[in-house]
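> could you work out the structure for the sequence below:
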Amino acid sequence: MSERFLVTGGSRLEGVVGVGGAKNSVLKLMAAALLAEGTTVVTNCPDILDVPLMADVLRGLGCEVELTDSSVAITTPAEPKYHADFAAVRQFRASVCVLGPLVARCRQAVVALPGGDAIGSRPLDMHQSGLQLLGADSTIEHGCVVARAEDLNGANIRLAFPSVGATENILMAAVLAKGETVIDNAAREPEIVDLCNMLVRMGAHIDGAGTSTLTIEGVERLQPTTHRVIGDRIVAATWGIAASMTRGDVRVEGVNPKHLGLVLDKLRAAGAEVTPEPNGFRVLQRERPQAVNFATLPFPGFPTDLQPMAIGLAAVADGTSMITENVFEARFRFVEEMIRLGADARTDGHHAVVRGIPRLSSAPVWSSDIRAGAGLVLAGLCAEGVTEVHDVYHIDRGYPRFVENLQGLGGQIERVGTAS
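This is a model prediction of the structure:
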C-alpha cells in the first residue's frame, strides 16, 4: 500500500503547535555515539522514519539500539564493525555521517554511497579530502566510500563550501586525531553547534562552535553521555510560513527563535506580526501576504530546506517574488508541481519568478523530497477544492505527526491508502 494526503483548501490555521527535536541534528548525534564505548542517550528525538533507519545502520555496526518514546539509547561496543550495510544506508542521505566516527574509532570505514532526497548533486569530495588531510586514504570502490588510516593527525583544512555534512564528518574524525585540527569555512548551522555541544560533553576539546572556524584538539578517548536534541527550526518555520499563507494565527513552541532570525524577518516583510517568545514564536497574518524575495544560503542565510515553502508563500502573495536557489540545483523540480496547482511561476537557471494569485486550484501532485512534499501540502491549503499529494512517505521522514498537527491547527487534511 502507498499513501497520499487529501488536502481541502480554505481553512485558516490557528492555535498552538509543538516542535520536536531537529531531524538535521538527531541523526548526526546518533552517529556520534560510535565515538565512545558504552551507552549514549539522545533525548527529544523526533518521531520520524529516519530515526529507526539510523538505528538499523548502527545495529549493523554492532551497536545495541533501544528506541523509547522520544529517546534513543545507543550502546557501542569496544570494537564496532566498520562496514555500513548497503540496504540500510541507501535509504537516506544522513547515513553518510557514520564515515567520520568509524574512521576515528576503527581507523577504517566502508560506507555505501547514501540515498535520500532528489534535490541535486551532493558529492562527497569534501568529506574525502578532509579525511585525507587527517591521514586517511579514501576512495570510491564498488559503490562504497572506503577510508583507511594507520593513524590520524591534526591538520589545517579549508572547505571550498561550508558543507554541513563535510564539517560534521571531519569534526567527528578530528576529535580522536592526534594534535590540533582547524576547519576553516566550516558550516555554522545550529545543528553543527548542537553536535559540538554533545561532543564536548563526551570529552572533546572544540573551540569556535557557531563560527566559520572550528579548532579541535584531539583526545585519546571519549565517554558516553546524555544529550537533548535542539528543536527543529525547519519544521517550526514550516508552521510559521503556513500561518502566513493561510492568513492564520499560530504559536510555535519548542524551538529557539534565534535560529530563525532571517526567516522571521521575511515573514515580517510579508506583512505578518511576528512575536519571538522564550521557547518559540507567534505568527499572525491579518491580510493577504505581500511579495518577498528569497535567496537560499548557508546559515545564517535563508535555509534551502525552506525554499519550497517560500515559493508556496510567493504563489499566493500580492505581487511578484524572485526566489534564488544557491545550494541545490535540482530543488526547482518542485515548481513544476506548483504549476499544476495553478501557480504563475517560471524558472530560469537558479532563479524562479513567481507572480502571486489570490487562490490556487486543486490537482494531483507528487512529492520529490521531504520539503517539497510539505510545501505542496501548504499550497493545497490555499487551493480551491481537494488537492491529492502523493509519495507522502517523504514528508513522514521529516515531519512528526504531520497530519495530526495540521488538523490540530484547523487544517483539513486526511491520510488515505491506495493500492500500489
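> from here on, just use CA atoms for contacts and neighbour counts.
Will do.
> just give me the neighbour total for residue 419.
The tally of other residues near residue 419 (other C-alpha atoms under 10 Å) stands at 6.
> that one reaches residue 4, doesn't it?
No: the criterion here is C-alpha atoms under 8 Å, and residue 419 misses it with residue 4 at 10.8 Å.
> want to put them side by side, so please do this one too:
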Amino acid sequence: MTKYIIRGGNPLHGEVSVSGAKNAAVAIIPAALLVEGVCRIENIPQISDVTLILNILQELGADIRVVNRNTMDVDCSRIRNSRAPYELMRKIRASYYLIGSLLGRFGSAEVAMPGGCDFGVRPIDQHIKGFVAMGASVEVRNGFIHARTENGRLIGAHTYLDVVSVGATINIMLAATRARGMTIIENAAKEPHVVDVANFLNSMGADIMGAGTDVIKIRGVETMRGGTYSIIPDQIEAGTYIAAAAAAGGELLIRNIIPKHLECITAKFQEMGVEVEEQDDALRVCRSGPLQRVNIKTMPYPGFPTDMQPQMAAVLCLADGTSVITEGVWDNRYRYVDEFKRMGARIQVDGKVAVVEGTGKLTGAPIQACDLRAGAAMVIAGLAAQGVTEIDHVYHIERGYEDIVGKLTGCGADIRVVVTPDDEDKQAQVG
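Next up, the predicted model:
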C-alpha cells in the first residue's frame, strides 16, 4: 500500500515543469491505430493511464519502441485484431477511444465499457449515435461494446451532439478519419485536447477542419502515413500547481504551458487575489495575502473546467467568506467533501451545488483519494494544512500526474511516499 505523507505549512518556491496532457495522450495513442506507419509521439506523460493504453496496443499487436523517457515510436501496421483485452480495458475511462480507432481502421471493434474514476455514469450514447449515423451497428452485451459495419468501412455522415461531449467528439472524429466521404460533427467540444487530437491526425495524413470550433468537418482518407508529433502541455496539471501555490503561499514559476489554455483558470485565481504573471510559455504565480471568496460554475471549454473543481474547492476552504461551486458537467463529483471535512473544512452539498465556508485553515488528517482530481485536491489541502496529512489510495493520483511528489518536493514541499504492506501481505507474513 502506498501513501503520501505531507507535513503542511511550507510555502512553495521555485520552478515546476508541466508534462504532456493526459487527456490528449490517452486519445492520441489509440489514434495511432488508424496509421499504417510509425508514429513518433513526443512529450508523452509518464503516468499509469498512458502505461495502460500502451499495454493495450501491445496486446493488440502494436510494435512500441521507447526512444527516451517521454518519446515513443508506435507502429500499428501489423495489427489485425479488433478485440481489445478486457482486463486492461476495464481499468481506464479512455478505453472507449479504441472503439472509434478500431472501427475506423477495421470496420469493427469489441471494447470493454470504460472504467477509470467513478463520479457518475459515463454514458456513451452520443458516441454510439455518431457511429450509427456512419453505418455501424452497435450493441452492448456482457460488459463489451460490439460495433461493426456491413461493408468493412464507415460512411461519412452528419451528427449533432445533444450535449457537448469531449469523449464523443474525439471518438466520432477518430472513426470518421478513414470513413468514405465527409463527416460533420455539430455542437462539438472545443477543449484543447480535442484540437490536439485533430492536429495529430492531420499530421499523419488526415483531413480535419474546424477543431476548436463547434463544427468539425472530417473528410475521410484511404490511408494515413507515419510522422512525428508532440503532445501539448497539460492544462489541468498546470492549473493544479497554480492551486497549490495559491493554497500554500509562496511564489512558483510554472513552465512548459500554453497560457491561452489556462485563461479560464487563471481568471478565477486572480479574482481570489492571487498574482498571475503570464510569460511566453510560463506563468509566475504568487500568493502573499489573504484569499478572497469566489463563485464558480464548471462548464465545457472555454469555461472553468470540471477537472479543476476539486482543486479549487481545496483553495476555497482557505479563503475569506463563503463561496459557491456549481458543477455543470458531472453528477457525483463531490465525494471528496467528506474527506475535506476530516481536515476541518466546512462544505455543504445540495445536488450539484456546494457551499464552501472558508475557515482560513485546515488541519492534517488521514484521508483517501477517491478519484484522480480529488486526490490532487487532497495533496493541495495537505500542503496548506497545519500538521500531518496522510493520503491513501494515491494510485488514483498517479493515473494523471507525472512525478507529482518529486515536482512539489523540488519547490520546498514536505511530502514523501511511504510504502507499507497491505492487509493481505501482513496475513501472508503471519501465516
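> can you pull the TM-score for these?
Overlay of the two chains. TM-score (TM-score structural alignment, normalised by the length of the first structure): 0.98; 419 aligned residues with a C-alpha RMSD of 1.0 Å.
> is it true that residue 121 of the first structure touches residue 331?
No: using C-alpha under 8 Å, residue 121 of the first structure is not in contact with residue 331, being 10.3 Å away.
> so between those two, which is more surrounded?
Legend: neighbour count by other C-alpha under 10 Å for residue 121 of the first structure and residue 331, higher for residue 331 (23 against 10).
> roughly how far apart are that one and residue 311 of the first structure?
Shown here: residue 331 of the first structure relative to residue 311 of the first structure, a distance of 11 Å by C-alpha to C-alpha, to the nearest Å.
> and the aligned partner of residue 200 of the first structure in the second structure, what does it touch?
Aligned counterpart of residue 200 of the first structure in the second structure: residue 202 (TM-score structural alignment). By C-alpha atoms under 8 Å, 6 or more residues apart in numbering, the residues touching residue 202 of the second structure are residue 208.
> gap between residue 202 of the second structure and residue 188 of the second structure?
18 Å.
> can you check residue 296 of the second structure too?
23 Å.
> and those two? Which one has more around it.
A side-by-side neighbour count of residue 296 of the second structure and residue 188, using other C-alpha under 10 Å, places residue 188 first with 28 against 21.
> verify the stated contact: that one with residue 210.
No: with contact defined as C-alpha under 8 Å, residue 188 of the second structure does not count as touching residue 210 (9.6 Å).
> common neighbours of these two, please.
residue 216.
> the helix or strand where residue 381 of the second structure lies vs the first structure, mean deviation?
With elements taken from DSSP states H and E, the one containing residue 381 of the second structure is helix 372-384. Superposed on the first structure, helix 372-384 of the second structure shows a mean distance to its aligned partners of 0.8 Å (mean C-alpha distance after the TM-score superposition for the first structure).
> show residues contacting that helix.
With C-alpha under 8 Å, 6+ apart as the criterion, helix 372-384 of the second structure contacts 6-10, 117, 240, 243-244, 247-248, 307-308, 310-315, 336, 340, 361-362, 364, 367-369, 388-389, 391, 394, 396-400, 413-414.
> next step: those residues restricted to strands.
6-7, 367-368, 388-389, 391, 414 (DSSP state E).
> ok, the aligned residue in the first structure for residue 313 of the second structure - contacts?
Under the alignment (TM-score structural alignment), residue 313 of the second structure pairs with residue 311 of the first structure. By C-alpha under 8 Å, 6+ apart, the contact list for residue 311 of the first structure reads 323, 335, 354.
> cool, and residue 34 of the first structure?
76, 80, 98, 101-102, 105.
> mind checking the SS state of it?
helix (DSSP: H, G, I helix; E, B strand; the rest coil).
> that one maps to what in the second structure?
Using TM-score structural alignment, residue 34 of the first structure lines up with residue 33 in the second structure.
> residue 223 of the first structure against residue 41, yeah?
No: with contact defined as C-alpha under 8 Å, residue 223 of the first structure does not reach residue 41; the gap is 11.8 Å.
> and the two? which has more neighbours close in?
residue 41 (20 against 17).
> the more buried one and residue 202 touch, don't they?
No: contact criterion C-alpha under 8 Å: residue 41 of the first structure and residue 202 do not qualify, at 11.5 Å.
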